[in-house]
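K.L.:
Need the 3D shape of this:
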Amino acid sequence: MKEVPKDYYHTDAINDTTVAYIREFAQSDKPFFLYVAHNAPHWPLQARPEDIAKYKDTYKSGWEPVRKARYERMVKMGLIDPNVTKLPDTPPGAMRWEENPDREWDATAMAVHAAMIDRMDQGIGRIIDALKQSGELENTLILFLSDNGASPENCAKYGPGFDRPGETRDGRKIVYATEKQVLPGPQTSYASIGPRWAGVANTPYRYAKAESFEGGINTPMIAFWPKGITAKKGSFSDHTGHVMDLMATFCELSGAVYPRQYKNNDIRPTTGTSIVASFSGKSPGQRRELFNEHFGARYAREGNWKLVSPSSDSTWQLYDLSADRSETKNLAAEHPELAKRLANRWHEWADTHQVFPKPDRPASGR
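P.N.:
Prediction:
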């Protein structure tokens, strides 16, 4: 069994292994594909001390000042249009930062979160340097995208077990900080950022991971490919894509054909559509339908119309994302027929995609 170095850090290991693969694959003239799946900045909040130190004061101003500063920076960058994407109000009854008895803990938690991203970014820099040194950078398509919304979950509440360890490799006990009794950062602490910082991380959208509002499903993506992307460098695209589109995209670019059968078994056709057209700044020119369900949270989208319901409430809400990207004005009462049609479309999709029946729930689920 290979001995793990004392300074082992998972993010570094992922990036270092990726660099090694690039150097190996670049020795051949064959194209190569790498899927680099980082855990950072997912919980648990654990980072190297030197990275945490960079952000020790960054989040001491609290949730709202940081959220507003992020929003204003997005507007200044041209990433969002403030007329279409407004900054939603703070959730009713939410604690003010000044009333928070755990300000030191919460500011540290977000500092560790930032440090995890910093370390990941350092490694991505090494990956890009490896591609450059191998002469592959200019003709390599790099797609970088985040997970679907920051998590509001208190990961410590379940304690050790299953995928959550009770001690470190050298035998030290891991404290699950259910009451914020130890600061996050070292590998002997297990914690997550919580709902208020998750809301900040998801600026400018509402809700967070596990919900089907934009804060829980909207995933920004960066595309880099000097020899293949003709859209203006540094420009933004409003193309609506989905992770299921990546397979279709890679097939188009590589000339691969998505199989119809495997070992005499029929394969369902891929439901994704290629996003290659967006690389040249073209519009897909289609009114796309998208659906999902996750532990009761669900949505149906047709073009810019989105019907959505939270996991705790089966009532549908309707939003026009072309005018209200942050989902602040429910139009279900104004467009009842549209809401009904999209609800019916969602149920048609659910009935054909194994959403029902759910355990301990009626088969219809309606």
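K.L.:
going forward, measure contacts and count neighbours with C-alpha atoms only.
P.N.:
Noted.
K.L.:
Tell me how many other residues crowd the nearest residue to residue 80 once chain neighbours are set aside.
P.N.:
Of all residues not flanking residue 80 in the chain, residue 74 sits nearest, at 6.0 Å (C-alpha to C-alpha, 6 or more residues apart in numbering). Here the number of neighbours of residue 74 (other C-alpha atoms under 10 Å) works out to 16.
K.L.:
To check against the first, give me the structure of this:
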Amino acid sequence: MPRHRREWTRILFLFAFSCLSSTAFSANSEPGERPNILVIVADDLGYSDVGAFGGEIDTPNLDDLANEGSVFTDFYVAPACSPTRAQIFSGADHHLVGLGTMAENLPLTPGAQGKPGYEGELNDKALSLPQILLDHGYHTYMTGKWHLGRSAATRPGARGFERSFALLDGAANHFTQDGAFIPPGREKMPKAQYTENDEPTDLPESFYSSDFYTSKMLTYLKERHESESEAPFFAMLSYTAPHWPLQAPDAYIKKYQGRYDSGYEDIRNARLKKMKALGIIDSDDTTFQDEDLAEIWRELPDKERAREAKRMEIYAAMVDNMDHNIGRVLDYLKSSGDLENTLILFFSDNGADGTTGKGLFEATFAHYDNSTENMGTGTSYVMYGPHWAHVSSTPFRGTKTMTSEGGISSPLIINMPGMDGGGTPNRSVINVMDILPTVLDIAKVPVPDNEYKGRSVIAPMGRSWLPMISGEIDVMPEQDHAVGWELFSRRGIRKGDWKMLWIDPPNGTGQWQLYDLSSDRGEINDLYKENPDVTKQLKKEWSNYMERVGVQLNPYPWPEFIR
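P.N.:
Down below sits the predicted model:
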């Protein structure tokens, strides 16, 4: 869109919102007055993987969205996938709405079983964003990963999606209907569970996850267009890329051949340089590094270096292919005339995954051909491990399942009608629980409190970003309460610039640590002993958080799963 046209669109958009406060929005507004909403979620994408956040992976479509909108550097999610997804839909802390821990871990955490908020699925107390929007005149579509329940009462359609094609499980083979892994005590790989419009379905012979999820979404959007419906849509495109197993179409893998031969440290340093040039991090920001990545690479035998480089080539291919598919959706929205009236959010459900698969996945690995030559095909099953995950987490400490910045910080891109952020980084400290109130605010739908359609629900805990993304304010103000995180007994609490965290060995000390994120977002300088007043206050905030959301501390069930 030409710049002058974007500017006029922005002026008209801001004028409309200056005329109506969010509290005055009518639930019965004409559909044409409200924007479409497209939420795109990547699975286990690292903070610095996308080009707009410093990565070398080719992501031109996401980079364009960022350059025409805004990137947000301090956006927080939960430490793992299903807890984050619970917070997207409910606007509330995952401990309150059924995902206090992941469903896969409930059998191994007896202390949590039967406790409120630990049902392993989105519970009856949870609001559902698509249901609210459906009730207020929106079409609602989703394709891809669900991971919020397998029963009839917890599938996408039961939660308000008018059309859906869903992987109910947390992961699966990207080319076949093989499941995520062979569980202990089983000999065969179970089939992954897919549904279309809540009915069980099998995959076609020609299938690749990101391609197929995108094609299904385009089918739903085209059907809406062909029906000449004037109702806006809410669409969630929930990719399983780049979650393990690392698999991608061969042409995409070949594109990256040789790009990672220089090793972990060279790629990480290139990312740091680009992140500073883009303003994602400041030149004097701390950058966490708990191991000598250059030395680790030098000590690898040539064959292992080749395997390690191949792992990252496949990972990059998955991200590149995902970006290509996002481009397919953007091209369609442009051709249908919907793009200029569509709010787009893109982010990852958690930090990069440093899983090695040691122990738990041995039976799964034996089921596949993991020779270097075969890696990346549907008959292979590999992960990219802790060192590449460290690169993806640049400049932060830790990875998925951890409450350090690398586990809970996500790249966020927002592109909104009339928005002209020029890709300038925004350092507002915001949270995934804010999405529900933000979307409802923009859709002119009242935000429910403790009751919805006659049933008791958990009130949303987030706040609307509309004043910020509409240009009324530049940065979201500091919250007046602390924000907490917990998963597998790993803990975090932040208020203002202070953050205190607790992570079990070997990834942490097993003791509380304190960091000033205004100067040390890399979480390098532990200030716990030097600031007793701050630690006392944050411990009190942590206790309040535990009580408020019903945290049940249960240790990580698979100590060998992540280094």
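K.L.:
Can you give me the TM-score here?
P.N.:
The TM-score (TM-score structural alignment, normalised by the length of structure 1) is 0.88; 347 aligned residues with a C-alpha RMSD of 2.5 Å.
K.L.:
about what we covered before: now which residue in structure 2 aligns to the residue nearest to residue 80 of structure 1?
P.N.:
If you follow residue 74 of structure 1 across to structure 2 using TM-score structural alignment, you land on residue 275.
K.L.:
go on, residue 87 of structure 1?
P.N.:
Structural alignment (TM-score structural alignment) places residue 87 of structure 1 against residue 287 in structure 2.
K.L.:
Same question for residue 40 of structure 1.
P.N.:
So residue 40 of structure 1 corresponds to residue 241, using TM-score structural alignment.
K.L.:
now do residue 195 of structure 1
P.N.:
Aligned partner of residue 195 of structure 1 by TM-score structural alignment: residue 386.
K.L.:
Am I right that its match sits in a strand?
P.N.:
No: per DSSP: H, G, I helix; E, B strand; the rest coil, residue 386 of structure 2 lies outside any strand segment and is helix.
K.L.:
quick one: contacts for residue 209 of structure 1?
P.N.:
148-152, 215-217 (C-alpha atoms under 8 Å, 6 or more residues apart in numbering).
K.L.:
same question, residue 270 of structure 2
P.N.:
Here residue 270 of structure 2 is in contact with no residues (criterion: C-alpha under 8 Å, 6+ apart).
K.L.:
With residue 370 of structure 2 instead?
P.N.:
Taking C-alpha under 8 Å, 6+ apart, one finds 379-382 in contact with residue 370 of structure 2.
K.L.:
can you do 7 Å?
P.N.:
380-381 (C-alpha atoms under 7 Å, 6 or more residues apart in numbering).
K.L.:
how near is it to residue 319 of structure 2?
P.N.:
21 Å (C-alpha to C-alpha, to the nearest Å).
K.L.:
Most widely separated two among the contacts of residue 209 of structure 1?
P.N.:
Greatest spatial distance in those: 152 and 217, 13.5 Å, computed using C-alpha to C-alpha.
K.L.:
what residue is smack in the middle of structure 2?
P.N.:
For structure 2, the residue nearest the mean C-alpha position is residue 349 (1.7 Å; C-alpha atoms, centre = their mean).
K.L.:
any idea which helix or strand carries residue 546 of structure 2?
P.N.:
Per DSSP states H and E: residue 546 of structure 2 is located in helix 532-549.
K.L.:
Which residue numbers in structure 1 does that helix align to?
P.N.:
Using TM-score structural alignment, helix 532-549 of structure 2 pairs with 336-353 in structure 1.
K.L.:
Same question for that stretch: list its buried residues.
P.N.:
338-339, 342-343, 345-347, 349-350 (16 or more other C-alpha atoms under 10 Å).
K.L.:
likewise stretch 286-302 of structure 1?
P.N.:
Buried-residue list, stretch 286-302 of structure 1, by 16+ other C-alpha under 10 Å: 291-293, 296-302.
K.L.:
between these, which is closest to residue 210 of structure 1?
P.N.:
Closest to residue 210 of structure 1 out of these is residue 297 (7.2 Å), distances taken as C-alpha to C-alpha.
K.L.:
The closest residue to that closest one other than its chain neighbours: how many residues sit nearby?
P.N.:
Leaving out its chain neighbours, the residue that sits closest to residue 297 of structure 1 by C-alpha to C-alpha, 6+ apart is residue 311, at 3.9 Å. For residue 311 of structure 1, the number of neighbouring residues by other C-alpha under 10 Å comes to 16.
K.L.:
I am finished for the moment; much appreciated.
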